[in-house]
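Asker: Have a look at this fold, sequence not included:
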């Protein structure tokens, strides 16, 4: 990951959650020329997306328990402390959709919803 994306307040990652991982991989590799590498992170299988060797995001399978929820892209913004930023978002009228949790060998994230209902992931990098 580019070091500049590790600065707080910057979008640092984009993740696609989809019911059709193989179809998404074919579509985006042909559309943008993204390089793709299948990997496992903790207990999750995912595909890392890269451009010219720089990791930019991932594709992962939609959980089975969400039914017909459409595939969606989600952005991640770098923060210094996920837990403090999530608590601040709640005080400002937002909500926590996915509580803060660690991603082994990567960092910590959570998903919040702003007062207008838009969802966004917060991410702090492992030190």
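Answerer: Received the coordinates, thanks. Given the structure is predicted, the values throughout are model-derived calculations rather than measurements.

Asker: CA only for contacts and neighbour counts going forward, please
Answerer: Noted.

Asker: In the strand or helix carrying residue 49, which residues are buried?
Answerer: Residue 49 belongs to strand 44-51 when assigned by DSSP states H and E. For strand 44-51, a neighbour-count test (16 or more other C-alpha atoms under 10 Å) marks 46-50 as buried.

Asker: One more: stretch 98-116?
Answerer: Buried residues in stretch 98-116, counted by 16+ other C-alpha under 10 Å: 100, 103, 108-113.

Asker: How about the secondary structure of the residue most central in space within the chain?
Answerer: The residue lying closest to the centre of the chain (C-alpha atoms, centre = their mean) is residue 15, at 4.3 Å. Counting by DSSP: H, G, I helix; E, B strand; the rest coil, the backbone at residue 15 sits in strand.

Asker: Same question for the one 10 residues further on.
Answerer: Taking three-state DSSP as the rule, one finds residue 25 in the helix state.

Asker: Going along the chain from the strand holding residue 49, find the next helix or strand for me.
Answerer: Downstream of strand 44-51 (by DSSP H and E), the next one is strand 54-61.

Asker: this is the other structure I want to compare:
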């Protein structure tokens, strides 16, 4: 079964961020068998996790991050969803912002400490 990553409420993307993505990529390639390939991402280095149908996630170098995974949940409107989360007690780690050729995203920490990203894809905003 294939679920479109743009389906509202779907966890359409996973991303590892941390100080040593080369080490993380090698680890997960060996453990899971992922094929990891560089993809265009503006001025940033970005490597995508590739399956037969295309990318499902990626690795983002964030030197200050201890290293960890984040799930991107597709929402109708990132600004509204982020504000609703804040109103319900979430901490906004990364305010809503545009990602060129991708869409608009934010990162929240829910009242229990769970960290997720909210995303509205560019094609959904047209």
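Answerer: Structure's in. What do you need? Everything quoted here is computed from the prediction, not taken from an experiment.

Asker: give the contact list for the residue nearest to the centre of the first structure.
Answerer: By C-alpha atoms under 8 Å, 6 or more residues apart in numbering, the contact list for residue 15 of the first structure reads 57-60, 73-75.

Asker: Mind telling me the two of these farthest from one another?
Answerer: Farthest apart among the contacts of residue 15 of the first structure by C-alpha to C-alpha are 60 and 75. That separation is 13.8 Å.

Asker: ok, the two, which is more surrounded?
Answerer: residue 60 (21 against 17; other C-alpha atoms under 10 Å).

Asker: tilt between the helix or strand harbouring residue 36 of the first structure and strand 54-61?
Answerer: Using DSSP H and E, residue 36 of the first structure falls within strand 35-41. Angle of strand 35-41 of the first structure versus strand 54-61, following axes from the mean of the first three to the mean of the last three C-alpha atoms, to 10 degrees, is 60 degrees.

Asker: average offset between strand 35-41 of the first structure and the second structure?
Answerer: After superposition onto the second structure, strand 35-41 of the first structure sits on average 1.7 Å from its aligned residues (mean C-alpha distance after the TM-score superposition for the first structure).

Asker: Could I get the buried residue list for that strand?
Answerer: The neighbour-count criterion (16+ other C-alpha under 10 Å) identifies 35-36 as the buried residues of strand 35-41 of the first structure.

Asker: For that strand, grab the matching residue range in the second structure.
Answerer: Using TM-score structural alignment, the residues of the second structure aligned to strand 35-41 of the first structure are 35-41.

Asker: For the matching stretch, give me every contacting residue.
Answerer: 25, 29, 45-51.

Asker: can I get the residues you listed in a markdown table with distance to residue 118 of the second structure?
Answerer: Converted to a markdown table, the contacts of stretch 35-41 of the second structure look like this (distance: C-alpha to C-alpha, whole Å):
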| residue | distance to residue 118 of the second structure |
| --- | --- |
| 25 | 24 |
| 29 | 26 |
| 45 | 21 |
| 46 | 19 |
| 47 | 20 |
| 48 | 19 |
| 49 | 19 |
| 50 | 22 |
| 51 | 23 |
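
Asker: Look up how far residue 84 of the first structure lies from the most far-flung residue of the first structure relative to its centre.
Answerer: Ranked by distance from the centre of the first structure (C-alpha atoms, centre = their mean), the top residue is residue 91, with 23.2 Å. Distance, residue 91 of the first structure to residue 84 of the first structure, using C-alpha to C-alpha, to the nearest Å: 11 Å.

Asker: Residue 115 of the first structure now?
Answerer: Counting by C-alpha to C-alpha, the gap from residue 115 of the first structure to residue 84 of the first structure is 18 Å.

Asker: for residue 57 of the first structure, same thing?
Answerer: For residue 57 of the first structure relative to residue 84 of the first structure (C-alpha to C-alpha), the value is 24 Å.
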